[in-house]
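Undergrad: Turn this into a structure:
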Amino acid sequence: MQDQVNILVVDDESGIRTTLSAILEEEGYNVVVAEDGYKGIEAAKKTKFKIAFLDLKMPGINGVETFKRIKKISPNTIIFFTTAFFAEDLLKEAVKLGAQAILYKPLDIDLILKVIKEDLTKTNILVVD
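TA: So this is what the prediction gives:
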C-alpha cells in the first residue's frame, strides 16, 4: 500500500482527471486533482507531492509554466507531462527543465503505474569525496 505518497493530477479534461485519480487511488496513492495550472500550483502550496502529472497544453497557464512554479515550491516533486498534442517547443522546454517523462494520450495506465513504481523505488546515492 502506498498511502503515504501524494500525487497531483492537473488536466483540463475532466475524464482524464477522474479516470487517472480513480486508478491511482485504487493503487493506494493519495491523489489531488486540479483542472488548471493555477489550481495545481495552489494545491502544491498546501500539500507536498512526490509525483505530479501535468497536462502540457491547458488554457490559462500551460504545463511548462505550471512545472516551473511547482518546482519552485517543491523542488523534489517528480513531474510527468501528459499530452495529446505534439508541441515541439513545449516538449523541448519540458525536457530541458527536467521533466521525468512525457506520456501521450490516450494514457497507457500500465505504463503510468510502472513509471510511478520505478521512480518511487529509485535510490539516490550521495558520494562524498
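
Undergrad: okay, CA-based contacts and neighbour counts for the rest of this
TA: Fine.

Undergrad: Now do stretch 97-112: distance to the chain's middle.
TA: Using C-alpha atoms, centre = their mean, to the nearest Å, the distance from the centre of stretch 97-112 to the centre of the chain it belongs to is 9 Å.

Undergrad: Could you also give me the structure for this next sequence, so I can compare it with the first?
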Amino acid sequence: MKVGLHLKEKILIVDDQFGIRILLTEVLQKEGYQTFQAANGFQAIDIAKQNAPDLVLLDMKIPGMDGIEILKRLKEHDQSIKVIIMTAYGELDMIQEAKDLGALTHFAKPFDIDEIRQAVRQYLPVGSN
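TA: Here you go, the predicted structure:
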C-alpha cells in the first residue's frame, strides 16, 4: 500500500551503446520515469531481479547474451514485464521471434526519440501505479 508517496514507474534501458543509454535516460527521466541502465544481458537480468522494472527498452544486438536470450530470461523471471525492442538491423525474423516471446513493439535504429517517448507513454502512462 502506498501512502502519500507516488512511486515512479521504472524503466530499464538495455543497450551496449553508452550514448543511447544516456539519451534515453535523459528523455525518460524528464517524462517522470525512474530509469536503470544495463550495458549487457547479465546486468539487465540482475537489475530486473532487484528493481522489478515496469518496462524494458531492449536492444537486440548486444555482445554476449543477445536480445532474444535476454527477453526470454526477463519473461522467465516476470511474465508480466513489458518489453519494447530496438534493433539497428531489419532482421524481421528476430523481430517476429521477439514479438512471439511477448515484446510489445519494436523500433529500428536510428529511432525517432519522440516515437519512443510516445510508445513508452502508451504502454506505461506516468502515474498509472
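
Undergrad: Need the TM-score from the superposition.
TA: Superposed pair, TM-score by TM-score structural alignment, normalised by the length of the first structure: 0.87. Supporting alignment: 120 aligned residues with a C-alpha RMSD of 1.4 Å.

Undergrad: All the strands of the second structure, in order from the start?
TA: With DSSP state E as the definition, the second structure shows strands at residue ranges 10-14, 34-38, 55-59, 82-87, 105-108.

Undergrad: The first structure: matching residues for stretch 39-47 of the second structure?
TA: Applying TM-score structural alignment, one finds that stretch 39-47 of the second structure aligns to the residue range 35-43 of the first structure.

Undergrad: elements contacting the biggest helix by length in the second structure?
TA: For the second structure, the helix reaching the highest residue count under DSSP state H is reported as helix 18-30. Counting contacts by 3 or more C-alpha pairs under 8 Å, 6 or more residues apart in numbering; DSSP states H and E, the secondary-structure elements packed against helix 18-30 of the second structure are strand 10-14, strand 34-38, helix 113-123.

Undergrad: Compile these into a markdown table and extend it with columns for mean neighbour count and distance to residue 74 of the second structure.
TA: A markdown table is the format used below for these (neighbours: other C-alpha atoms under 10 Å; distance: least, C-alpha to C-alpha, whole Å):
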| stretch | mean neighbour count | distance to residue 74 of the second structure |
| --- | --- | --- |
| strand 10-14 | 25 | 11 |
| strand 34-38 | 19 | 13 |
| helix 113-123 | 14 | 17 |
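
Undergrad: now the ones you listed in JSON lines, with distance to residue 64 of the second structure?
TA: JSON lines is the format used below for these (distance: least, C-alpha to C-alpha, whole Å):
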{"stretch": "strand 10-14", "distance to residue 64 of the second structure": "13"}
{"stretch": "strand 34-38", "distance to residue 64 of the second structure": "13"}
{"stretch": "helix 113-123", "distance to residue 64 of the second structure": "25"}
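
Undergrad: Indicate which one of the ones you listed is closest to residue 75 of the second structure.
TA: Proximity to residue 75 of the second structure (C-alpha to C-alpha) singles out strand 10-14 among these, at 13.9 Å.
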